[in-house]
Structure formats: structure tokens, C-alpha cells
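sequence-free structure coming up:
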């Protein structure tokens, strides 16, 4: 009996300070494809990681408690989910992120045909890269009506304004 109490006292602190692991996979709600390179973290803690190419993640060294799991990725709505950690590793069900829709303010449409303008083509490439981003998800996006975009470029400030 005495040895049992000694063993119990030795292992109690280890059980109280056990480090938990949270694992999951994140996909797009529209096509169910894995989302890579998104940020995942537990707010009010120092625990965070990036999603792998297959959309999976692992958060290690999580302590017991209640957390707000936050997943963010460009092109998707941020996700917040309450997590309760109580001594066991957690395998969450697959999470699906919603695509984020960006609305343009003002669109001015001009009629008539345009001659080939190499500066304009360059401006469209710059605009697309800056507006959509440079991620794998952005590479799958396309501006369907680039002909309605108008550009003003100020060489003195090296700034481009698009409407």
C-alpha cells in the first residue's frame, strides 16, 4: 500500500501537466480540396502552426483549458471554434472554410474597341497579382472581365490606381 501511494504521488504531477496534441484537416467548403499554408493557432496561448500541403495540422504542447481555435487563410473567411482540452489528445472532424468574396466599389464601363496596349496588359498583371495574391489558391482565381478595369499610373510616385 505504501509503494502504491508513493507511485501515485510520483505520477500525479505528470498527469496534471500533460501536454496535449490537437490534430485536424482543413478543406475548402466548395470543392473539398485541402487548404495549404493557412495559419492555425489557439488564441490566448503561444500554440500555433501552419497547415501542411494536405491540409492537415498538429498543435503540440497544449495545456488543459478552454481555447478559441483560429484558422485564417487569404481568400477564405476566418474560422473560430471553441476547444475544450481536458487531458486527452484531440482529433477534430475535418473543418471546411468558406471562400471569401470581395466586392469592388465602382466599375466604370466604356464602350468601343481598344487597340493592343502593352502597358495595360502589364497593369492587369500587376493588378491581378496584388488584388488576388500569390498563393496557390490565388493562382486558381481569374478576373473574368479585365476589360472593364481602368488604370491610372503616376510615374512620380510609382503608384497605380485601378477602378
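Looks like it arrived, so ask away. Just so you know, these numbers come straight off a predicted model, no measurement behind them.

only C-alpha atoms for contact and neighbour calcs from this point on.
OK.

For the protein, which segments count as helices?
For the chain, the helices defined by DSSP state H occupy 2-16, 118-132, 136-139.

got the ones you listed as JSON lines, with distance to residue 83 and mean neighbour count columns?
Formatted as JSON lines, those follow (distance: least, Cα to Cα, whole Å; neighbours: other Cα atoms under 10 Å):
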{"stretch": "helix 2-16", "distance to residue 83": "19", "mean neighbour count": "10"}
{"stretch": "helix 118-132", "distance to residue 83": "32", "mean neighbour count": "14"}
{"stretch": "helix 136-139", "distance to residue 83": "28", "mean neighbour count": "13"}
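
Tell me which of those helices sits nearest to residue 152.
Ranking the helices of the chain by proximity to residue 152 (Cα to Cα) places helix 118-132 first, at 9.3 Å.

And that closest one, how far out from the chain middle?
Distance of helix 118-132 from the chain centroid (Cα atoms, centre = their mean, to the nearest Å) equals 24 Å.

which strands and helices sit next to that helix?
Packing contacts for helix 118-132, counted by 3 or more Cα pairs under 8 Å, 6 or more residues apart in numbering; DSSP states H and E, involve no helix or strand.

dropping in the other structure now:
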């Protein structure tokens, strides 16, 4: 499945290194009454730093890894608040005023329990994943998810008004996710989502902690975060990555995806097996005519500096074909183009929707909806996510 990687693009900001861990303190109040707001969630999005305000609205985040973060404040009845904070060796003091959020009537969707279960099962599959790690993930509050399915476009939409809490027993994290928007479109084979997330370390015995460390390394190595950090350190070969230029042209013999599914459903309902087989054969046609240039790309071919400290630009013509030589995909389960003379390594294909994608020192893309991942990286759902402050 093609995976429109939108979540990472929204929640992270560039990190700039300093010498010592920092501290953030502050007070949260209502902008209209100036009254302190207790029990508000305060956290650095996509990281492991978070807390709740005291009754007088004050909070403290200690031992924060130096860098720039997106600080988020959330409490029921008020609009979510976020601001960029640069953490160094000097404590930061913040004054945060929240705007009341009027209760709005949502669209009423009449659905059966069976429909909700089916939609929720699809959401879990597309959001958390189907990997071995996903089998060890448990959603604590499933009914926090608002689900709407649009049959005519085969699109599932989801959101949450509170944190969706997922215990990832594979990696040892409790993940709290505010899902602003989730969309899974089966006609286009694309998944998009955006929101804010807080990682919390689970408690475990010595054996569990050791296993979680190994599983986190397994999730990290070969990931898009690992790749972008390797680009910045100009150590692609040492880390096991090879980049190539991939040229794609639409295959004129293959009908559009929408038409393929429409015809299949039409003839399947009428039990016309000959027509079903014909349209199945048409669907087996490759989407693209693809040419892979054999000369590996160098870092200087794709990396550009920007005028913003800690931000870099990734740019390339057509598509970027990334091979990770320390991981195998013997059965080509990701269904990506692979030359016959290439080893069975994990492959990811990157498509840009703009001239470039901005990313930070942590190896996280920060420009909204700028990249589309296919292949190995498209499989990295919530079950494989590690926080932005993770280092192996």
C-alpha cells in the first residue's frame, strides 16, 4: 500500500544541539477569565517529555534533551495550544493562555455495532499496522475514536477529541495520540494522518527492558529517520543505505485504479466470472514503466542547506529509490519495482509533492504533506514509531 506520510510532517520541529539538558516551566490560564487551569496536559510532541499542570496552572518539564520542539497544551473545553520552544541550558519560563472552545454539535452518523466494529478494525490495521509489533499493541480506549466511512469513495475518516492511548508492549511505550485527522482511501491506496503524540516509557523487569531496547533498535535501523540522519552525517554507506534515481511513467495499458475496482465490484456482484478474471488480469499490470539509473546518488546530489538553522532540504528529480542493505525482503512483500540483478534488500521509494522536503537534525520531515513513501517505509505505522529524541 502507498502510504502518504503526513503525521511526521506535522508534529516535529528542528532540533539544535546544546551542551546540557534544559528545563521548561510555565503557567496555563484561561485567556478570558485569567483563571489557572489545572490538570491540563503539557507535552513536547513526538517526544518523551510530558506532564500535567497543578491546580494553580503551573508545570515543569525537567531534563529535556536540548533542541527545538513543538510544545502542546491540551484540556477539555479549550482549543489545543502549541508553540515552538528552543531548549538550551537556560531554563525557559512560559505564560500560556488558552482560548475557550465552544461545544459544537457533530454530524450524527447512524451506524450499527457491526459497522462500527468493521470500521474500527480497518482503522487499527491502517493506523497501528499488521506487523508482529502491532500484535503486541493494545488500545486502552477504543471508543475515543470517531469513525465515518464513505462508501462511494471507499474512504475511512477518523479523529479523536481526547488522547487515544495505545500500549505498545513490543517497544515498551505508552503512546498518547491526539488524532486531528486520519484518512484511509482504498481507491487510491493512500493513508494520511496528522496529530500530536506523547511517548511514555513503560515499566518492566530487566528482561523486558533489554528486549524493548533490541526491538526499538530494530524499528529504528533502516527507517526514514535513520536514513535522514545518515544523510546529514554523510554516512550512507556505513549505515547501509544506497540511493538511486528512479524514473517513472504511467503505464498506458493499465486502467485507472477507480475504474479497475468499479468494474471488479460490478461483475463480481453479477457473478460474471469471465469479466472478473479479465479485470483481475488488468489489475496485475504494473502501474508504471520504471527505469532505475544504476549510478548511486551521492549526498550532495540530494541535500541542500537552508537559511533556517537546523533545517535542511531533501531534493531530487522524479523519485528517490532507497535501498537498505542490512535488511532483507526476500519475497518482495512490499511489491515495489526491483531489477533482476539487485539483491533482495529492503527498498523504499520517495515521491516529492513539492520541489523539496524540509527535515531537521533529528531526521524528521517537517514540511506538511511533502512526501509519499512506498515500500518498506510505508509499513512503519504506529507500532514501529520511536520518539524523536530516540538514539540507539
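Sure, I can see it. Everything numeric here is computed off the predicted structure, so don't read it as measured data.

Quick check: TM-score for this pair?
Once superposed, chain against chain, the TM-score is 0.52 (TM-score structural alignment, normalised by the length of structure 1); 90 aligned residues with a Cα RMSD of 1.7 Å.

if we can go back for a sec, dump the helices of structure 1 to JSON lines, plus distance to residue 95 of structure 1.
Below are the helices of structure 1 laid out as JSON lines (distance: least, Cα to Cα, whole Å):
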{"stretch": "helix 2-16", "distance to residue 95 of structure 1": "29"}
{"stretch": "helix 118-132", "distance to residue 95 of structure 1": "23"}
{"stretch": "helix 136-139", "distance to residue 95 of structure 1": "17"}
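
ranges for the helices of the stretch 201-350 of structure 2?
Secondary structure of the stretch 201-350 of structure 2 by DSSP state H, counting those that start in this stretch: the helices cover 206-220, 224-232, 236-239, 257-269, 273-283, 299-302.

which one of the ones you listed is the most hemmed in?
With neighbours defined as mean count of other Cα atoms under 10 Å, these peak in mean count at helix 224-232, which reaches a mean of 21.

What is the neighbour count of the residue lying closest to residue 323 of structure 2 once chain neighbours are set aside?
Of all residues beyond its chain neighbours, the one nearest residue 323 of structure 2 is residue 347 (4.7 Å), with distances taken as Cα to Cα, 6 or more residues apart in numbering. Residues lying near residue 347 of structure 2 (other Cα atoms under 10 Å) number 27.

which ones are touching the counterpart of residue 99 of structure 2 in structure 1?
Applying TM-score structural alignment, one finds that residue 99 of structure 2 aligns to residue 98 in structure 1. Taking Cα atoms under 8 Å, 6 or more residues apart in numbering, we find residue 98 of structure 1 in contact with 28, 29, 30, 76, 77.

let's see it at 6 Å
Residues in contact with residue 98 of structure 1 (Cα atoms under 6 Å, 6 or more residues apart in numbering) are 29, 76, 77.

Next: residue 24 of structure 2.
Taking Cα under 6 Å, 6+ apart, we find residue 24 of structure 2 in contact with 60, 61, 91, 92.

and the last one, how far is that from residue 273 of structure 2?
Okay, so that is residue 92 of structure 2. Distance from residue 92 of structure 2 to residue 273 of structure 2, counting by Cα to Cα, to the nearest Å: 68 Å.

can you list the helices of the stretch 201-350 of structure 2 in TSV and add distance to residue 49 of structure 2?
As requested, those are exported to TSV (distance: least, Cα to Cα, whole Å):
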stretch	distance to residue 49 of structure 2
helix 206-220	18
helix 224-232	19
helix 236-239	28
helix 257-269	43
helix 273-283	47
helix 299-302	33
